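Undergrad: predicted model follows, preceded by the sequence.
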Amino acid sequence: MELKLFERVESGKGLFAVESISLIYNALTTILILLLYPRMDHPGMMLLERLGIVALTFVLIYLYQAFPCRLTAFIRMVVQMSLLAYWYPDTFEFNRLFPNLDYVFASVEQAIFHCQPSVEFSKLCPSMWFSEPFNMGYFFYYPMMLIVVVYYFLTRFEWFEKICFVLVTSFFIYYLFYILVPVAGPQFYFPAIGMDKVNACDFPAIGDYFNDNTFLLPGPGYEHGFFYNLVEASQEVGERPTAAFPSSHVGISTIVMIMAWRVNRKLAYILFPFYVLLCCATVYIQAHYLIDSLVGLITAFFVYQLATLMYKRWFISPVFKRMY
């Protein structure tokens, strides 16, 4: 393993595909900050953070050129993927300025299913035997990605750049949509309007309410559960009233399953139970409306194909190749 990690690869002077798309997303959101500058909460800090991300990217390129091997290539890729933890809450800084659309989605949900599935699901399955598995599935979102990415790195290095690009680009496609379509999800919208209105099927528009209010409804289920508390802690740190429609948890995890299926069917079978629990959990913990999750599932295939096409059109020859 050590020989593979430090196996020399062609250094190159260019950007990896995933770095290119990250810089493009950085530039697009920078332009949006400049356009919305007077209305934003801390635009100066956001611009400085983006500059820092650019600087970090080029520092890692310098590191790779000095020590061109699989390990430094992996570091460059993983750093860009880890920055998704910054880019996700960043979407809230934009869509908080626009009128919230939860009332539309809650009304559509009611019209289609004649109830609020997220509320009914949690009422139907309140015990630890449902709560813990669902919360475990929801928490497994990032570990599932990490498992598949590392598997490609160790066993299919020639595809590693492509799958990192496709994964990060898929996130960015969803993030751009979230910026323009502000939907917070039941766990934010329902406490904002009150459960009496939810039970009365009254879903009022709340305008830019979330610009100043970010109260998060505690998740349903067994509140003393280990995975319940892991999910609650992670949401308290990183969750924002944004990114509900479509569900990127369902969309991205579906894309990860496609990647797993293509490289190793056994790996896909192992991950499948966690994937099913994750998809169910998005509605169970009231992070999403059911239509969010269904549309997340459907769009995953289109987003995967679009990101793959972008890679083939823009990066026909991978930036780094194994040296023979």
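TA: Happy to help now that I have it.

Undergrad: can we go C-alpha only for contacts and neighbour counts from here?
TA: Noted.

Undergrad: buried residues in the helix or strand containing Gln80?
TA: Secondary structure assignment for Gln80, by DSSP states H and E: helix 70-82. Neighbour counts using 16 or more other C-alpha atoms under 10 Å place 70-74, 76-78, 80-81 of helix 70-82 among the buried residues.

Undergrad: in a markdown table: these, plus distance to Gln187.
TA: Supplementary listing: the buried residues of helix 70-82 in a markdown table, determined by distance: C-alpha to C-alpha, whole Å:
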| residue | distance to Gln187 |
| --- | --- |
| Arg70 | 42 |
| Leu71 | 40 |
| Thr72 | 40 |
| Ala73 | 39 |
| Phe74 | 36 |
| Arg76 | 35 |
| Met77 | 33 |
| Val78 | 31 |
| Gln80 | 29 |
| Met81 | 27 |
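
Undergrad: okay, pairing it with this:
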Amino acid sequence: MGVRFGKDRERAGLYAENRHFQGTEGDVGVVSSGGVALRFTPVDRATLGYDLFVLAFVILFWRKIPSAGTHLLFNLSVVGVVFLMRRLRGGPLSRFLRSGYPLILFTFFYYQTGLLNRILVPEFLDPLFLSADRGIFGEFPGILLRQMLRGRFWSEFFHFFYSSYYIVIPLTAVGIFLRERGRFEEYMFQVSLLFYICYAIYIFLPVEGPLHLRALSFDGGGFFERLVDFLYAKGENPGAAFPSSHVAVALLVAWWSRRVGRAFSCVVTLCSLFLSVATVYCMFHYAVDVFAGVFLAVAYVVAVGKLRGEDKGDDEENGEKNPPRL
């Protein structure tokens, strides 16, 4: 049985009636000390689930983790953010933030994985992944792509599409919020859960990516190349390459973008496809990272569709005329 959504999710927030939670199926609620019932949405539960998983990891391996207290403080603060979002009331911006707040958390969660990913596996596993690429292609395909597509134009071309990743996810979120507000929470839940799956994998499977080859192949010239270097230096931490969350999430977002409009969907889909190539051309990922990202995205969409079908069938059996979506 999948997670149930409906138009009433737009009214998710604060509920108070005789100190009891009057929720709908699919929501989890708690009653605050002031008698206010807080309804946790699927986005909240996915975020809390991942955050508490990391919190448990930090506590379990406390002595092995540098600055473990900082991690503890961060993950506890995320719990506070989730509770704060449930109390948020107001206009369209507040409604957007109530489900869209993970868009801000993704960067911090992602960075944290790079601080935790060598606690259990002390060394990066890159030799295995580089060998896999060479076994398939005869050489790391990033080098082959650079040989075929030389020059500043192609470098800027692919670095532009690599950087588009940071735009298409929130832009699609805004588009869905404006065009199909009743589906916005569903979009955020699916994107959030896919990110959290990738992040959990990174903690146990540290793969840095072919950054040493990038340093030998690019000179830091060109606006978009410098922009990507800046974003990587400020917002990323090595060790989160397999599977490629860039590819997996970008493809999921492309799948969702059709709900915003045909022209928008074409642009986002092209960005996602070129981004998938750019991850290898720009030498941030091995090809096997991309393959894994594509597989994960497809499997995820298929699983979502199956759960939707199960929900629809169950709702029809129960006589519901307008079954909620996954």
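TA: Nice, I can see it. Just so we're clear, the structure is a prediction, and the values are computed from it rather than from any experiment.

Undergrad: what's the TM between chain one and chain two?
TA: After superposition, the two chains reach a TM-score (TM-score structural alignment, normalised by the length of the first structure) of 0.79; 279 aligned residues with a C-alpha RMSD of 2.4 Å.

Undergrad: got the contact list for the helix holding Gln80 of the first structure?
TA: Applying C-alpha atoms under 8 Å, 6 or more residues apart in numbering, the contact partners of helix 70-82 of the first structure are 4-9, 18-19, 22, 57, 60-61, 63-64, 153, 161, 164, 168.

Undergrad: the helices in the stretch 151-300 of the second structure, which residues?
TA: Per DSSP state H, counting those that start in this stretch, the stretch 151-300 of the second structure carries helices over the ranges 152-163, 165-179, 181-204, 211-217, 223-235, 245-257, 262-281, 287-317.

Undergrad: to Val30 of the second structure, which of these lies closest?
TA: helix 181-204 (20.0 Å; C-alpha to C-alpha).

Undergrad: corresponding residues in the first structure for that closest one?
TA: Mapped onto the first structure using TM-score structural alignment, helix 181-204 of the second structure covers residues 157-180.

Undergrad: the matching stretch vs the second structure - mean distance after superposition?
TA: Stretch 157-180 of the first structure, aligned to the second structure and superposed, deviates on average by 0.7 Å (mean C-alpha distance after the TM-score superposition for the first structure).

Undergrad: may I see the buried residues of that stretch?
TA: 157, 160-172, 174-175, 178-179.

Undergrad: Leu294 of the first structure pairs with which position in the second structure?
TA: That one, Leu294 of the first structure, aligns with Phe291 by TM-score structural alignment.

Undergrad: please tell me how far its match sits from Trp256 of the second structure.
TA: 20 Å (C-alpha to C-alpha, to the nearest Å).

Undergrad: and Thr70 of the second structure, by the same measure?
TA: Using C-alpha to C-alpha, Thr70 of the second structure is found at 36 Å from Trp256 of the second structure.

Undergrad: neighbour count for these two, which is higher?
TA: Trp256 (19 against 10; other C-alpha atoms under 10 Å).

Undergrad: the more buried one touches Tyr187, doesn't it?
TA: Yes - judged on C-alpha atoms under 8 Å, Trp256 of the second structure makes contact with Tyr187 at a distance of 7.4 Å.

Undergrad: neighbours of Leu84 of the first structure, how many?
TA: When neighbours are counted by other C-alpha under 10 Å, Leu84 of the first structure comes out with 16.

Undergrad: who's the closest spatial neighbour of the counterpart of it in the second structure, skipping the chain neighbours?
TA: Aligning on TM-score structural alignment places Leu84 of the first structure opposite Phe106 in the second structure. Nearest non-adjacent residue to Phe106 of the second structure, counting by C-alpha to C-alpha, 6 or more residues apart in numbering: Phe195, 7.6 Å away.

Undergrad: list the contacts of stretch 25-36 of the first structure.
TA: 40, 43, 47, 50, 172.

Undergrad: tell me the one of those nearest Tyr289 of the first structure?
TA: Nearest to Tyr289 of the first structure, judged by C-alpha to C-alpha, of the contacts of stretch 25-36 of the first structure is Phe172 at 21.3 Å.

Undergrad: break down the stretch 1-150 of the second structure into its helices, ranges please.
TA: 42-60, 68-87, 92-100, 102-116, 126-137, 141-148.

Undergrad: what comes up buried for the fourth one?
TA: In this case it means helix 102-116 of the second structure. 102-103, 106, 109-116.

Undergrad: for those, work out which two are farthest apart.
TA: Across those (C-alpha to C-alpha), the longest gap, 21.1 Å, separates Leu103 and Leu116.

Undergrad: follow-up on the earlier one: CSV for the helices of the stretch 1-150 of the second structure, including distance to Ser272 of the second structure?
TA: What follows is the helices of the stretch 1-150 of the second structure, written out as CSV (distance: least, C-alpha to C-alpha, whole Å):
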stretch, distance to Ser272 of the second structure
helix 42-60, 24
helix 68-87, 29
helix 92-100, 21
helix 102-116, 18
helix 126-137, 22
helix 141-148, 18
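
Undergrad: so for Ile169 of the second structure, which of these sits nearest?
TA: helix 102-116 (8.3 Å).

Undergrad: the closest one vs the first structure, average offset?
TA: If you overlay the two and look at helix 102-116 of the second structure, the average distance to its match in the first structure is 1.0 Å (mean C-alpha distance after the TM-score superposition for the first structure).

Undergrad: just the angle between that helix and helix 165-179, please?
TA: 150 degrees (axes from the mean of the first three to the mean of the last three C-alpha atoms, to 10 degrees).

Undergrad: check the offset of helix 102-116 of the second structure from the chain's centre.
TA: 10 Å (C-alpha atoms, centre = their mean, to the nearest Å).

Undergrad: go on, stretch 88-107 of the first structure?
TA: Worked out by C-alpha atoms, centre = their mean, stretch 88-107 of the first structure lies 16 Å from the chain centre.

Undergrad: quick one: map Val54 of the first structure onto the second structure.
TA: Using TM-score structural alignment, the equivalent of Val54 of the first structure in the second structure is Val79.

Undergrad: not including adjacent chain positions, what is the nearest residue to its match?
TA: Leu48 (6.6 Å).

Undergrad: show me what that neighbour lines up with in the first structure.
TA: Matched across to the first structure, Leu48 of the second structure falls on Leu23, judged by TM-score structural alignment.
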